[in-house]
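Enquirer: got a sequence here, can you build the structure:
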Amino acid sequence: MMTTELPNRELKVEDNLHYVKFTGSESYVLANKGLTNWEQALNATTDDGVQYIGEAGSQSQVTGYAPTVSYEGRAYPGDAFNYWVYLQGKEQRVGSTFEEIEVETWNEKTAKSGDFVAYQRVYEVQPDNPGSGEAGGKLMCSGTFAQQGDQVKGTFNIKTKTFTADSATE
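Expert: The predicted structure follows:
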């Protein structure tokens, strides 16, 4: 049986950071300015209504996931990632993907190492609002980031901006 040491602290709003790499970026940059919502949904697929002959009730079993992120925020051309996302919708680009590393800054691998538990994912950008809004208001962007393939668990060093998959260290 695997044992896990539990972090001994309360989570705060800023504790999960999203580093991204996209067409035109040389290294990971922090997804930051402009985005006001990054809400993940696992979208579990299930096999519902399984009822075995010796049981009175039925069961529901998870068979897979189709993870997505709902994003929204202001169009913010001064932020490289936000502007890139804006252009995907405004120019109606199809099939645009980016790599994301979600870093749990509250879950350091070893004390003072700078290596944090992280999850690497690839997303396709599926814009809804490419950058529009009410008269006199800020241009708003929204849509979905649809995960492509499986996530990879590993560590991310914020100083060196390096991701290492757990399988690479075993």
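Enquirer: going forward, measure contacts between C-alpha atoms and count neighbours the same way
Expert: OK.
Enquirer: surely residue 74 meets residue 35?
Expert: Yes: assessed by CA atoms under 8 Å, residue 74 is found in contact with residue 35 at 6.3 Å.
Enquirer: all the strands of the chain, residue numbers only.
Expert: Counting by DSSP state E, one finds strands in the chain at the ranges 16-21, 29-30, 35-41, 44-50, 59-65, 68-74, 97-108, 115-132, 140-147, 152-157, 162-165.
Enquirer: Proceed likewise with the subsequent sequence, for comparison:
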Amino acid sequence: MATILRHQRLAFLDIAGKYELFGNGVTDWTVAGNAKTAEKQYVHQQNASGGLSGYAPTMAITAEAFSDDPVMEYIMDIARTWDIGAKAHTNIVVVDTWEGTEAARVAVKQPVVISIDNPGSGPSGEALAVTATLTYDGDAIQGTFNMTTKAFAANEGN
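Expert: You can find the predicted model right below:
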């Protein structure tokens, strides 16, 4: 049994149909499941009963702005224009590099909407700090990702 390290789970952002590594400048990437629960308590019960009705996941990122990096340029362009249209809607592919082969790593493709929390600010002499939230939009698609060609393939039945 080996410890899975943070750098072994990668994300690729869909930029105009091409997947680019989500990493340069990103210092934190935290996914929150935001579980949705439903509870009922009937008149004959002392305690309520509940269940899980779904999730509303988000991925919060903290980054330093980098030039010449396609993902950071994409996010900074959204931040500059406060885009809420087509550019803010894209896909990410999260890849577990410890599973599968180089040509078929276990992956999940997820439609997302990118919202900017901090468009670039910070103390003098330091890199621009950028924070954003990627809100998951709909169901994920299970599949594989080819690390060489950067191509996602959905599993049969998705």
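Enquirer: what would you report as the TM-score here?
Expert: Once superposed, chain against chain, the TM-score is 0.88 (TM-score structural alignment, normalised by the length of the second structure); 156 aligned residues with a CA RMSD of 1.9 Å.
Enquirer: so which of the strands of the first structure gets nearest residue 80 of the first structure?
Expert: Among the strands of the first structure, strand 29-30 comes nearest to residue 80 of the first structure, with 8.3 Å by CA to CA.
Enquirer: that closest one corresponds to what range in the second structure?
Expert: Aligned by TM-score structural alignment, strand 29-30 of the first structure falls on residues 20-21 of the second structure.
Enquirer: same question for stretch 61-75 of the first structure.
Expert: Under the alignment (TM-score structural alignment), stretch 61-75 of the first structure falls on residues 51-65 in the second structure.
Enquirer: neighbouring contacts of that stretch?
Expert: With CA atoms under 8 Å, 6 or more residues apart in numbering as the test, stretch 51-65 of the second structure has contacts from 25-39, 72, 76, 120, 127-136.
Enquirer: hmm, back to that, mean distance of the match of strand 29-30 of the first structure to its aligned residues in the first structure, please.
Expert: Following the fit onto the first structure, the mean deviation recorded for stretch 20-21 of the second structure is 1.1 Å by mean CA distance after the TM-score superposition for the first structure.
Enquirer: show me what residue 113 of the second structure aligns to in the first structure.
Expert: So residue 113 of the second structure corresponds to residue 124, using TM-score structural alignment.
Enquirer: do I have it right that its match meets residue 146?
Expert: Yes: with contacts counted by CA under 8 Å, residue 124 of the first structure reaches residue 146, the gap being 5.2 Å.
Enquirer: higher neighbour count, those two?
Expert: Taking neighbours as other CA atoms under 10 Å, residue 124 of the first structure and residue 146 compare with residue 146 leading, 20 against 17.
Enquirer: hang on, the more buried one packs against residue 125?
Expert: Yes: Residue 146 of the first structure is within contact range of residue 125, at 6.7 Å (criterion: CA under 8 Å).
Enquirer: circling back: in the match of stretch 61-75 of the first structure, what counts as buried?
Expert: Residues 57-65 are the ones in stretch 51-65 of the second structure that count as buried (16 or more other CA atoms under 10 Å).
Enquirer: quick one: residues contacting the closest residue to residue 92 of the second structure other than its chain neighbours.
Expert: Among residues not flanking residue 92 of the second structure along the chain, residue 13 sits closest, at 4.6 Å (CA to CA, 6 or more residues apart in numbering). Contacts for residue 13 of the second structure (CA under 8 Å, 6+ apart) come out as 19-22, 71, 90-93.
Enquirer: repeat for residue 28 of the second structure
Expert: Counted by CA under 8 Å, 6+ apart, residue 28 of the second structure has contacts 60-63.
Enquirer: perfect, I'm done here.
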